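Undergrad: The following block contains a protein sequence and its predicted model.
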Amino acid sequence: MPDHRKLGRELGLFDTDPLIGAGLPYWLPDGAAVRHALEEYVRTVELRAGYRHVYSPVLGKRELYETSGHWSHYGDDMFPPMDLGGEQMVLRPSLCPHHAVMYRSRPHSHRELPLRMAELGGMYRSELSGVLGGLTRVRAIQLNDAHIFCTPEQVGEEVRAALELIRGAHRALGIRPARYRLSLPGPGGKYVAAPGMWERAGALLTDVLDRSGLPYEAADGEAAFYGPKIDVQVADSAGRESTLSTVQIDFHQPERFGLHYIGEDGARHRPVMIHRSIVGSVERAVAHLVEEHGGAFPAWLAPIQVAILPVSQAELPHARELVRRCAAQGLRAEISDPGRGTLGARVREARLVPYQAVVGARETDDDRIALRLRDGRRLDPRPAAEVLARIVAAVGAHDTELWDA
């Protein structure tokens, strides 16, 4: 398995610069295309699953994180506060306090629950320079995050549905989890002191895992400070494990923020807060995808999906028209100019592109495409409209197969 730090730079996906700072990679056009496709996929599946998207600020007052418990339990990983007009402002280490405040801003009835709130938002971790590297350990993180506010009776179904979203995303991305982990508290003082809460939340997650039939391992000392969680672990090129996707049950923050809903009995009840991330941070997800696929991303995720290869300069006008038609149908296409070398050399150069459309004089006259697939298959020339429609369908289905026979 390749190292994403080396291959990601060779492919022109991302890079770093000392003037910007360690742990702060920037995304080049091809990397930005991969990131955008991943983010749009996540937003789409969340919308279909009944989530509503929000935006929240990347800053918050120190008091916000004191209320949530991050300041006392997670302070060593936060950036120091900034003094602004007599107030201390902090770059957020997590999105959940903002979402709790957003839930609290409006009254809620049991009829509205579950309320599923999602955001692709920035957060910041004060990582030591010695542990920073590539996209896996960074200081500025774009997190695919969501919080489900529900009744206690709805918790099991919501956790099960979140796991299904995660498994569906992994299939579309071609990801093979290393293992599922039930992360529980361990010895030490970083956890909220509420034994009954931990026991209740752990039992709920265990029940969902048992019913799902997924193999899992319990791990002490890996829980969030506010509750246990299900972690989906992946391994990098060196065999090191990290968490990609997660589902967590939280009884702590609803109590700290005084969250409630009006039940059928007309009384106030405390909701449960489920934290859920389908792909985790965009940075870590892309790092793993680079290593998993060696740069040969699934077609829907590839930075360039169609390489147009005119045989000679005479076919360049038609090639430009094909690029325009691809763009009009939402495909990312690029011309491989004949001046850059022989057709064979240009085919090898485009070896990571899912679809290579060879256009010679006959194809230009008949508006046809001789398609080469990344897996080595060569298709007979077909009408360009048919070829593009098939590619659009495969990309839109988020299929890992390039072409159905």
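TA: The structure has been received and is ready for your questions.
Undergrad: from here on, contacts and neighbour counts on C-alpha atoms
TA: OK.
Undergrad: distance of residue 355 from residue 399?
TA: 14 Å (CA to CA, to the nearest Å).
Undergrad: of the two, who's got more company?
TA: More neighbours surround residue 355 than the other of residue 355 and residue 399, with 23 against 17 (other CA atoms under 10 Å).
Undergrad: Where do the strands of the stretch 101-250 of the chain begin and end?
TA: 115-124, 140-150, 179-184, 216-220, 229-235, 241-250 (DSSP state E, counting those that start in this stretch).
Undergrad: Find the nearest non-adjacent residue to the residue nearest the centre of the chain, please.
TA: Central residue of the chain (CA atoms, centre = their mean): residue 279, 3.5 Å from the mean position. Distances taken as CA to CA, 6 or more residues apart in numbering place residue 245 nearest to residue 279, at 5.1 Å, with adjacent residues excluded.
Undergrad: just residue 290 next, same as before
TA: residue 4 (5.6 Å).
Undergrad: Would you enumerate the residues in contact with the one you found?
TA: Contacts were defined as CA atoms under 8 Å, 6 or more residues apart in numbering; by that measure residue 4 touches 134, 287-288, 290-291.
Undergrad: try 7 Å
TA: By CA atoms under 7 Å, 6 or more residues apart in numbering, the residues touching residue 4 are 287, 290-291.
Undergrad: which ones among those are found in strands?
TA: Cross-referencing the contacts of residue 4 against strands under DSSP state E gives no overlap.
Undergrad: For those residues, give me a markdown table that also has distance to residue 370.
TA: Converted to a markdown table, these look like this (distance: CA to CA, whole Å):
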| residue | distance to residue 370 |
| --- | --- |
| 287 | 33 |
| 290 | 29 |
| 291 | 30 |
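Undergrad: Relative to residue 221, which of the residues you listed is nearest.
TA: Minimum distance to residue 221 across the contacts of residue 4 is 25.6 Å, recorded for residue 287 (CA to CA).
Undergrad: separation between that closest one and residue 34?
TA: Distance from residue 287 to residue 34, by CA to CA: 11 Å.
Undergrad: likewise residue 17?
TA: With CA to CA as the criterion, residue 17 and residue 34 are 21 Å apart.
Undergrad: Can you give me the neighbour number for residue 213?
TA: Using other CA under 10 Å: residue 213 sits among 8 other residues.
Undergrad: just residue 144 next, same as before
TA: Look at residue 144: counted by other CA under 10 Å, it has 22 neighbours.
Undergrad: That one reaches residue 283, doesn't it?
TA: No: using CA atoms under 7 Å, residue 144 is not in contact with residue 283; the gap is 10.3 Å.
Undergrad: So residue 274 versus residue 34, what's the distance?
TA: The value you get for residue 274 to residue 34, if CA to CA is used, is 28 Å.
Undergrad: Equivalent analysis for residue 171, please.
TA: In terms of CA to CA, residue 171 sits 17 Å off from residue 34.
Undergrad: ok, and here's another one to check against it:
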Amino acid sequence: MHDHRRLGRELGLFDTDPLMGAGLPYWLPDGATVRHTLEEYVREAERAAGYRHVYSPVLGKRELYEISGHWDHYGEDMFPPMQLGAEQVILRPSLCPHHALIYRSRSRSHRELPLRMAEVGGMYRSELSGVLGGLTRVRAIQLNDAHIFCTLDQAVEEARAALALIGRAYADLGIRASRYRLSLPGEGGKYVAGPGLWSRATALLREVLDGSGVAYEEAEGEAAFYGPKIDVQIADRAGREATLSTIQIDFHQPERFDLHYIGADGAKHRPVMVHRSVIGSVERAVAHLIEEHGGAFPAWLAPVQLVVLPVSQAQEEAAAELVRGASGAGLRAEVSGEGTLGARIRAARLVPYQAVIGAREAADGLAALRLRDGRRPGALPAGELLRRIGERVAARGTGLWA
């Protein structure tokens, strides 16, 4: 079984330092490449699905979270306020209050809806040290988050489209959902009042799940404090389950922030707020990917996609030329020239593509291609080799060769 904490350090993806603190890992160059590629992938997928991206600050005044309900219902998981003159500011535990403020920053028409607002942004949770672990549970979280402001009639279709977007991302990443969960409120004061709003939101989410044809279970006590949600669950090799992706339909925060749009009738109407996250926190997503693939990431996500192996020093210039061509084509490539060829091939076992250049290949402008899965397509002209790898990378997914 792969443990992402051990493997992530062995592969030089991330690490921690006591002076930074528990639950605050830092990303090393290869890990930063995986993270950046993952973030750009989800931004691209969102742009294609009609989302517009924003940036919002990681701090907010205490009053903001009093309005949203986080202060009363989520305060134990928030960092304490910082005093700035007469004001108190807090590291945000969620992005949704900021997006609500962006929505209400100007008048909105029904013609603008659905308005899909997305951000890959930081948020902070005051997690107890006993529950922290590697990238799975951290205190500084980079969240792939989005909020769709729409009419009531649009809410089910928007949530269903978000569920389909999650499914496509899982296919490209090689992730399998262990189950789908409809998370409902439980007993106690954790949840905001308003049984009518809860029942309406729950009915809409059931309609989304039923219409999508996925099997799901209901779980009380797992809802967000402001509304029910669809949780897409993943499991590690030991069977431990965690939530990666979520979809929520929220009537509470539009009311708390007095959000509205001007309808076709010229009157003000309250929008519905659909929260959704395709890959959840980047940290948890990468942790799961490390364990799921044992460090052998899909080719488009791998920190190094092509390693070029000259058989001897005489082929080093040909190898360097191939790497320059690969870099110009947008591929992440490097030369490996130290040690025996066998040792270098073994060291690059997790790299999707290995190109060996001997004397014959160098003379003919070829490279002998080896795939990570053991297949050997053979000697190919450099241009064709780079074109075919580029096409496979651009196609995303988990396949190595067409």
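TA: That came through, no problem. All figures in this text were calculated on a predicted structure; none of them were measured in a lab.
Undergrad: do you know how far the residue nearest to residue 290 of structure 1 is from residue 372 of structure 1?
TA: Applying CA to CA to residue 4 of structure 1 and residue 372 of structure 1 gives a distance of 27 Å.
Undergrad: residue contacts, residue 116 of structure 2?
TA: Residues near residue 116 of structure 2 by CA under 7 Å, 6+ apart: 50-52, 147-149.
Undergrad: Buried ones among those residues?
TA: 51, 147-149 (16 or more other CA atoms under 10 Å).
Undergrad: Just the closest of those residues to residue 364 of structure 2, please.
TA: Of those, the one sitting nearest to residue 364 of structure 2 (CA to CA) turns out to be residue 51, at 48.0 Å.
Undergrad: So for residue 171 and residue 34 of structure 1, which residue has more residues nearby?
TA: Shown here are residue 171 of structure 1 and residue 34; by other CA under 10 Å, residue 34 has more neighbours (21 against 14).
Undergrad: Surely that one and residue 301 touch.
TA: Yes: contact criterion CA under 7 Å: residue 34 of structure 1 and residue 301 qualify, at 5.6 Å.
Undergrad: Spatially nearest residue to residue 14 of structure 1, not counting backbone neighbours?
TA: residue 27 (4.4 Å).
Undergrad: do you know how far the one you found is from residue 48 of structure 1?
TA: According to CA to CA, residue 27 of structure 1 and residue 48 of structure 1 sit 28 Å apart.
Undergrad: So the two - more neighbours on which side?
TA: residue 27 (17 against 9).
Undergrad: Who are the contact partners of the aligned residue in structure 2 for that one?
TA: Counting by TM-score structural alignment, residue 27 of structure 1 corresponds to residue 27 in structure 2. Going by CA under 7 Å, 6+ apart, residue 27 of structure 2 touches 13-15.
Undergrad: can you check residue 352 of structure 2 too?
TA: Residue 352 of structure 2 makes contact with 299, 305-306, 371-372, according to CA under 7 Å, 6+ apart.
Undergrad: same thing but at 6 Å, please
TA: Under the criterion of CA atoms under 6 Å, 6 or more residues apart in numbering, the neighbours of residue 352 of structure 2 are 299, 305, 371-372.
Undergrad: now residue 275 of structure 2: how far from residue 315 of structure 2?
TA: For residue 275 of structure 2, the distance to residue 315 of structure 2 equals 54 Å [CA to CA].
Undergrad: What of residue 148 of structure 2?
TA: For residue 148 of structure 2, the distance to residue 315 of structure 2 (CA to CA) stands at 55 Å.
Undergrad: all helices of the stretch 1-150 of structure 1, in order?
TA: For the stretch 1-150 of structure 1, the helices defined by DSSP state H, counting those that start in this stretch occupy 4-10, 29-48, 62-68, 70-74, 96-104.
Undergrad: among these, which is nearest residue 345 of structure 1?
TA: Comparing the helices of the stretch 1-150 of structure 1 by CA to CA, helix 4-10 comes nearest, at 18.3 Å.
Undergrad: That closest one vs structure 2, average distance?
TA: By mean CA distance after the TM-score superposition for structure 1, the fitted helix 4-10 of structure 1 averages 0.5 Å away from its aligned residues in structure 2.
Undergrad: buried residues in that helix?
TA: Result for helix 4-10 of structure 1 [16+ other CA under 10 Å]: buried residues 4-5, 7-8.
Undergrad: give the contact list for residue 294 of structure 1.
TA: For residue 294 of structure 1, counting by CA under 6 Å, 6+ apart, there are no contacting residues.
Undergrad: And it, what's its match in structure 2?
TA: Match for residue 294 of structure 1 (TM-score structural alignment): residue 294.
Undergrad: gap between its match and residue 1 of structure 2?
TA: From residue 294 of structure 2 to residue 1 of structure 2 the distance is 9 Å (CA to CA).
Undergrad: do residue 236 of structure 2 as well
TA: 9 Å.
Undergrad: again, but for residue 21 of structure 2
TA: Applying CA to CA to residue 21 of structure 2 and residue 1 of structure 2 gives a distance of 27 Å.
Undergrad: Could you find the counterpart of residue 354 of structure 1 in structure 2?
TA: With TM-score structural alignment as the criterion, residue 354 of structure 1 matches residue 352.
Undergrad: Without its sequence neighbours, what residue ends up closest to its match?
TA: residue 372 (4.9 Å).
Undergrad: Kindly state which residue of structure 1 is aligned to that neighbour.
TA: Match for residue 372 of structure 2 (TM-score structural alignment): residue 374.
Undergrad: same deal with residue 60 of structure 2?
TA: Checking TM-score structural alignment: residue 60 of structure 2 goes with residue 60.
Undergrad: I figured that match hits residue 87, correct?
TA: No: distance between residue 60 of structure 1 and residue 87: 10.2 Å, which falls outside the contact criterion (CA atoms under 6 Å).
Undergrad: higher neighbour count, the two?
TA: residue 60 (17 against 12).
Undergrad: any idea how far residue 2 of structure 1 is from residue 33 of structure 1?
TA: Taking CA to CA, one finds residue 33 of structure 1 at 21 Å from residue 2 of structure 1.
Undergrad: Also residue 150 of structure 1?
TA: Counting by CA to CA, the gap from residue 150 of structure 1 to residue 2 of structure 1 is 42 Å.
Undergrad: Same check on residue 261 of structure 1?
TA: In terms of CA to CA, residue 261 of structure 1 sits 50 Å off from residue 2 of structure 1.
Undergrad: More neighbours: which of the two?
TA: Taking neighbours as other CA under 10 Å, residue 261 of structure 1 and residue 2 compare with residue 261 leading, 23 against 17.
Undergrad: Now for the more buried one: which residues touch it?
TA: Applying CA under 6 Å, 6+ apart to residue 261 of structure 1 gives the contacts 108-109, 268-269.
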